[in-house]
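K.L.:
Below are the sequence and a predicted model for it; my questions follow.
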Amino acid sequence: MKHLVSIGELLIDFIPLEKGTKLKDVSGFTKYPGGAPANVAVAGAKSGIKSYFLGQVGKDAFGDFLVDSLKGYGVDCSYLKQSSLANTALAFVTLSDTGERDFIFYRDPSADQLYGPHQIPKAILKDCVLHFCSVSLSEYPIKDAHSEAIDLARKAGSFISFDPNLRLSLWPNHKAYKEVIHEFLSLADLVKVSSDELEFITGKKEESKAIQSLFVGNVQYVILTQGSLGSTFFSKAGLSFHMPGFKVDVKDTTGAGDAFIGAFLSEMIKKDLVFSEENVSNALRIANAKAALTTTQFGGMSAIPTESEFEALFND
């Protein structure tokens, strides 16, 4: 069976004690392990897939906490580095009354951004699914590390997944952000995009035209996620179908998209990446459910359900 390799940022999410409160008025925060690609690695491990994380944190207390957290969730951290050249990245999250988020990041540089191409392990990029996001594609060594990992994975015949996971507040120049997304998008086999990201990435208002414009370069599959409305799968060959979502009592949407793509990739790995309608439909159903369950708890990776938790809740 193939394994999952996720590359990018690993950081601390500080979640406020109150919802619907401006950041300056929040009385306190609780720290949670976070970072979209790290969340995906955890989702893979919790789904029973061998899962690795490639990246770097600071040689500090927050970095120690993150390493311990990932190991505790079953992620293989053999290639997770710690550096004394910069601190671990921090993100302060504000939550609306409905659990929607906004972020303030403390980085530039942080230790994750200084992770370079020379640190990429070649061996684990063979016969794997490599997943990455866009937050780490700014002009730091980690961007070159992504290029190196993607190139090695492609040459080794591995499958590549990309979730842009937009964080516009991190990119003052939105034109440059869009350009780098398109630069890397064409390198992936599968692209996952949310409905509120689609127009920014493609520049097209009409959904069908926007989706079709994503089939560039190596892209064979596109998944559009729509929150509680579910998700829709599209293939370059013309196959498309929708899987309804689940309505739950939302507390915090942090990590829901990561739980979705991590669960989806895990289910497809279990089916040896055979993208039949039956396999994809089952993977979408499970991914929708795990994403929904993730929103019922606070935090990102800590809220992603394990297989036993998922079975207990989903079949209740």
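P.N.:
Done, it's in.
K.L.:
alpha carbons only for contacts and neighbour counts from here, please
P.N.:
Fine.
K.L.:
Just the buried residues of stretch 266-284, please?
P.N.:
Under the neighbour-count criterion of 16 or more other Cα atoms under 10 Å, stretch 266-284 has 266-271, 273, 279-284 buried.
K.L.:
A further structure is provided below for comparison with the first:
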Amino acid sequence: MTYDVVTLGRISVDIYPNEISVGLEDVSSFGKYLGGSPANVAVAAARHGESAAVITRTGNDPFGRYLRRELVRYGVDDRFVEQVQGLQTPVTFCAIRPPEDFPLYFYGRFPTAPDLQLRPEEIDVEVVRETRILWSTVTGLCQEPSRSAHLAAHLVRPREQLRADQHTVLDLDYRPMFWESEESARVQIRELLQHVTIAIGNDKECAVAVGDGTPDEQADRLLAAGVHVAVVKLGREGVMAKTRDERVVSAPVPVRTINGLGAGDSFGGAFCHGINQGWPLKQVLDYANAAGAIVASRISCSDAMPTPGEVFALLREHGRAAPEGATR
């Protein structure tokens, strides 16, 4: 089977408080959700009508079974999700203190996690080679054997041999708690940048990848590394994308922020959809920006991913046109 989107790597159970602006020590009730950035991106892409699968690992425990069940419920193929004996499925807690304070607490990821035990020989070469978009993250490079598995996946689809409708995305999601240092992360990122066509990150993540500088300077360095599209998130100023021929900026879509943690994953799934639909880059960014804003206005991540109808409605509300010919 050929998929529209295949993601690699991190999966976990997200435990989010039902009470807003309360410290975790004072929260009395929580909600349980599928989490982990690559898994969330696959869910988001599926919500937009893309055929999606995630290649990852869980523990052999009830939480692992819960995650597979949730993937299926969201329309994501779980056939490449296997169990690792002796390791527990990770759980992530967050506190929700809008508008900008959403600390994360990772449990079950140290010294390792099941998804970091993905091995090169376990990559389905044919699936990875044929998918339209392969999505991976910097977190997946933080430890072996996951690092080698990610590299193996990228090596079976050389950048210069991709079809016109194929793309390989690296989410520059640097998380310092998973790395010895920024320099150790930079070494691994720069190796993988040789194999991807699209790189996406905020200013801090881009700085780890290619050094400090203005967003334009960082985008130019990503392009110099060989990517075809460099996407730099600008925070309250929106998001910018650069290719060798154009530079486009999408202004933020104003919403009341409840939980900003899932906005980037929602952006990613919507971005994949827009790219696969062949929309102009500006419209891809507008659509992805709106999708991210919708999730930021909700508590959960995976369960909050919007449908195309919701995204189009928000775009129209703010005077932005839906991409010409878009029906879903």
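P.N.:
Everything's here; your move. Just so it is clear, the model here is predicted, and its values are computed rather than measured.
K.L.:
which among the buried residues of stretch 266-284 of the first structure gets closest to Ser195 of the first structure?
P.N.:
Looking at those and their distance to Ser195 of the first structure, the nearest is Leu284, at 15.9 Å (Cα to Cα).
K.L.:
isn't that closest one right up against Phe241?
P.N.:
No. Taking contacts as Cα atoms under 8 Å, Leu284 of the first structure lies outside contact range of Phe241: 10.1 Å.
K.L.:
And the helices in the second structure, which stretches?
P.N.:
Per DSSP state H, the second structure carries helices over the ranges 37-47, 62-73, 125-130, 146-155, 182-193, 203-210, 215-224, 263-277, 281-296, 308-317.
K.L.:
right, so the ones you listed: which one is the most enclosed?
P.N.:
Of all these, helix 37-47 has the most neighbours on average by mean count of other Cα atoms under 10 Å, namely a mean of 30.
K.L.:
Against the first structure, what's the mean shift for that one, could you check?
P.N.:
For helix 37-47 of the second structure, the mean deviation from the first structure after alignment is 0.8 Å (mean Cα distance after the TM-score superposition for the first structure).
K.L.:
other SSEs contacting that helix?
P.N.:
Here helix 37-47 of the second structure touches strand 5-8, strand 52-59, strand 76-77, strand 133-137, helix 263-277, going by 3 or more Cα pairs under 8 Å, 6 or more residues apart in numbering; DSSP states H and E.
K.L.:
what's near enough to touch the aligned residue in the second structure for Ile261 of the first structure?
P.N.:
Aligned by TM-score structural alignment, Ile261 of the first structure pairs with Gly268 of the second structure. Residues near Gly268 of the second structure by Cα atoms under 8 Å, 6 or more residues apart in numbering: Val41, Ala44, Ala45, Ala288.
K.L.:
Identify the spatial nearest neighbour of the second one, chain neighbours not counted.
P.N.:
It refers to Ala44 of the second structure. Nearest residue to Ala44 of the second structure, sequence neighbours excluded (Cα to Cα, 6 or more residues apart in numbering): Gly269, at 4.6 Å.
K.L.:
gap between the one you found and Leu285 of the second structure?
P.N.:
Gly269 of the second structure is 12 Å from Leu285 of the second structure, where distance means Cα to Cα, to the nearest Å.
K.L.:
Please apply the same query to Pro99 of the second structure.
P.N.:
23 Å.
K.L.:
for Phe271 of the second structure, same thing?
P.N.:
7 Å.
K.L.:
Over to Ser136 of the second structure?
P.N.:
19 Å.
K.L.:
Report the contact partners of the nearest residue to Phe106 of the second structure once chain neighbours are set aside.
P.N.:
On the basis of Cα to Cα, 6+ apart, the spatially nearest residue to Phe106 of the second structure that is not a chain neighbour turns out to be Thr92, at 4.7 Å. Residues near Thr92 of the second structure by Cα under 8 Å, 6+ apart: Ser12, Val13, Asp14, Ile15, Gly35, Leu104, Tyr105, Phe106, Tyr107.
K.L.:
Looking at the first structure now, which of those still hold up?
P.N.:
Contacts conserved in the first structure for those, counting by both residues aligned by TM-score structural alignment, their matches' Cα atoms under 8 Å: Ser12, Val13, Asp14, Ile15, Leu104, Tyr105, Phe106, Tyr107.
K.L.:
want to try TSV for those, with distance to Gly226 of the second structure and neighbour count as columns?
P.N.:
Shown next, in TSV, are these (distance: Cα to Cα, whole Å; neighbours: other Cα atoms under 10 Å):
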residue	distance to Gly226 of the second structure	neighbour count
Ser12	32	29
Val13	35	20
Asp14	35	24
Ile15	38	20
Leu104	33	14
Tyr105	35	12
Phe106	34	14
Tyr107	36	15
